[in-house]
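A.B. asks: Okay, sequence plus prediction incoming.
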Amino acid sequence: MFPLFETILLQNSKLHNPEFHLERISSSRKKLWNKKDTADIQKIFSEFDPKLVENYQSEKKYKFKLSYDEKNAEYSVQLYKTRKINRLIALNADEIEYSLKYTNRLFFENLLFNNDISINTELIIIQKGFATDATYANLVFELDGEFFTPTNYILPGTKRAKYLKEKVITEREIRAGEINNFEKIHLINAMLNLGEITINSPFNIPK
C-alpha cells in the first residue's frame, strides 16, 4: 500500500486543479523522503486522457485517486457520490496529527465510530480550543457575506489553497465558543466546491 494519496476531481473531461495537488505532492515528498521531484506524477497527468471514456466527459463527478510514495505512483477512478450532511458536532481531539495526506485514516474512522456519529453527521474537530477541520474536509464559516477558514487546520486542502489564492476566503482563528455566532458552515475539499455542502445555523455547539 502506498503511504500517501491525492484525491483529484475528474469532471467534464479534465482533472481539476492539478497544480495544487502537484505542489502538495512535492512538499510531502520533501518532508518524508527529501525528494521534491514530481516528474512521474506529471507524466501520469499528461498521459491520462479522459476523452477516451465517454462518462468522463459528463457533469458527473469522478474521483481520481492518485496513490504514491517517493518514486512510484498509481491511480484509480471511481464515480463520486456526495455525502449528505445535515448536522455538525464539535469534538475535542487534540491527539490527531495529519499534516500529510496519509492513506491510513483509521484514526478518523475510529473518531466517528467511537462517538457513534451517524452517516449524515460530521465533526468539527476542536484542538486546543480552536475549530480546525472536519474529518474529510476543510471548513468555511460564513458571516455577513464573508467567508473564513480556520487558521488552525489539520490538513491544508487543495481547494482551501485555491480559494485563499483567489481571495474567496480568508484565514482567521475561530474559537470553539465562537462557532454559534456564524450563519453557515461549508465543507470544502478537492471534490466539493463552496456551497455544495452547507449547514445553516443554529449549530447548537456547546460553549
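C.D. replies: Cool, got the structure. In this text, all values refer to a predicted model and were calculated from it rather than measured experimentally.
A.B. asks: When you work out contacts or count neighbours from here on, use the C-alpha atoms and nothing else.
C.D. replies: Noted.
A.B. asks: List the buried residues in the longest helix along the chain.
C.D. replies: Ordering each helix of the chain by length in residues (DSSP state H) puts helix 18-33 first. Neighbour counts over helix 18-33 (16 or more other CA atoms under 10 Å) mark Pro18, Phe20, His21, Leu22, Arg24, Ile25, Ser26, Ser27, Ser28, Arg29 as buried.
A.B. asks: In addition, the following structure is provided for comparison:
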Amino acid sequence: MFLETICILHGEIQNRQGHEERMRQTASHFGFKAPALPDLLSLPVEELRVSKVKCRIIYHNTIEEISFERYTAGKVSSLKLIEAPIDYPFKFADRKTLNTLLAQKDDCDEILITRNGLITDTSYSNVVFGQGEQYFTPESTLLNGTKRQKLLQEGKITEKRIDRNSLIEYDRIYLINAMLDIADGVSLPVDRIIA
C-alpha cells in the first residue's frame, strides 16, 4: 500500500497536481493504474473549510482509505544525525524502516538521515538549509517530496550537495513536506543538529 498526504488549507486543496503526478509515477513503477482522487471537498468534513487539514489517502490500484485530521505543526528543537543505507524513493504506507531509525533519536525531537555522509531527509520531511537569504535543499534526498518539487520549480530553493561536514555553512534548517512550507517556520539553528 502507498500513502499520499495532502494539505487542505481553508477549503482549498494544495498542490493537487503534484500529488496526482506522484501517484501516477508510483503506480507506473509498480505496474498498476493509479486511482483517481475523489472530490475531497465534497466529503462531509466541516473542518475542511476553516483550518489546515491533513488528508491521508492509502491506495494501491483503488483508494483503500481516506482520513482527515486538523493539522498543527509540532515543535522541533533538535535533530539527531543518523547514518543509514536506506532507500525510500516511494511513499509507502508502511513506515517500519523509518520508524526503526527514528527510535535512535535519543533525547532529540527528530532524526536527520545521512547516506554515505550526505544529508537526505528527516523521518517525515524533506529539509531546506538557509544561508542568509538563500535556500538550499540536498540533492541526495530519500523521497523527492511534492513540496520540495514545487519550491524547486518556483525557484525558491536550489539543489546542492550537502554533507554532514558542510552543515556549518548554513544558519538554519527548515522542515518541509505537503503540510509544511518554509514560511511555516518549523526550523532550528544548525547547531541543534547533534552528531
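C.D. replies: Happy to help now that I have it. All of these numbers come straight from a predicted model, not from anything done at the bench.
A.B. asks: Please state their TM-score.
C.D. replies: Once superposed, chain against chain, the TM-score is 0.91 (TM-score structural alignment, normalised by the length of structure 2); 194 aligned residues with a CA RMSD of 1.8 Å.
A.B. asks: hmm, back to that, can you tell me which of the buried residues of helix 18-33 of structure 1 comes closest to Asp133 of structure 1?
C.D. replies: Among the buried residues of helix 18-33 of structure 1, Arg24 lies closest to Asp133 of structure 1 (CA to CA), at 17.7 Å.
A.B. asks: what residue of structure 2 matches up with that closest one?
C.D. replies: For Arg24 of structure 1, the aligned position in structure 2 is Arg22, judged by TM-score structural alignment.
A.B. asks: Equivalent analysis for Leu91 of structure 1, please.
C.D. replies: Aligned partner of Leu91 of structure 1 by TM-score structural alignment: Ile82.
A.B. asks: Now do the contacts for that match.
C.D. replies: Taking CA atoms under 8 Å, 6 or more residues apart in numbering as the criterion, Ile82 of structure 2 is in contact with Leu101, Gln104, Ile111, Leu112, Ile113, Thr114, Ala195.
A.B. asks: Shared with structure 1, which of these?
C.D. replies: Retained in structure 1 by both residues aligned by TM-score structural alignment, their matches' CA atoms under 8 Å are the following of those: Ile111, Leu112, Ile113, Thr114.
A.B. asks: Beyond the longest helix of structure 1, next helix or strand please.
C.D. replies: Next helix or strand after helix 18-33 of structure 1 toward the C-terminus (DSSP states H and E): helix 39-47.
A.B. asks: So which residues make contact with that following helix?
C.D. replies: Taking CA under 8 Å, 6+ apart as the rule, helix 39-47 of structure 1 contacts Leu22, Lys71, Asn72, Ala73.
A.B. asks: Would you double-check that Lys54 of structure 2 falls in a strand?
C.D. replies: Yes: applying DSSP: H, G, I helix; E, B strand; the rest coil, one finds Lys54 of structure 2 inside a strand.
A.B. asks: what about the residue in structure 1 sticking out farthest from the centre, distance to Gln11 of structure 1?
C.D. replies: Note on structure 1: the largest C-alpha distance from the chain mean falls to Leu52, namely 28.0 Å (CA atoms, centre = their mean). Taking CA to CA, to the nearest Å as the measure, Leu52 of structure 1 falls 13 Å from Gln11 of structure 1.
A.B. asks: Over to Ser67 of structure 1?
C.D. replies: Distance, Ser67 of structure 1 to Gln11 of structure 1, by CA to CA: 19 Å.
A.B. asks: Also Leu164 of structure 1?
C.D. replies: In this view, Leu164 of structure 1 and Gln11 of structure 1 are 22 Å apart by CA to CA.
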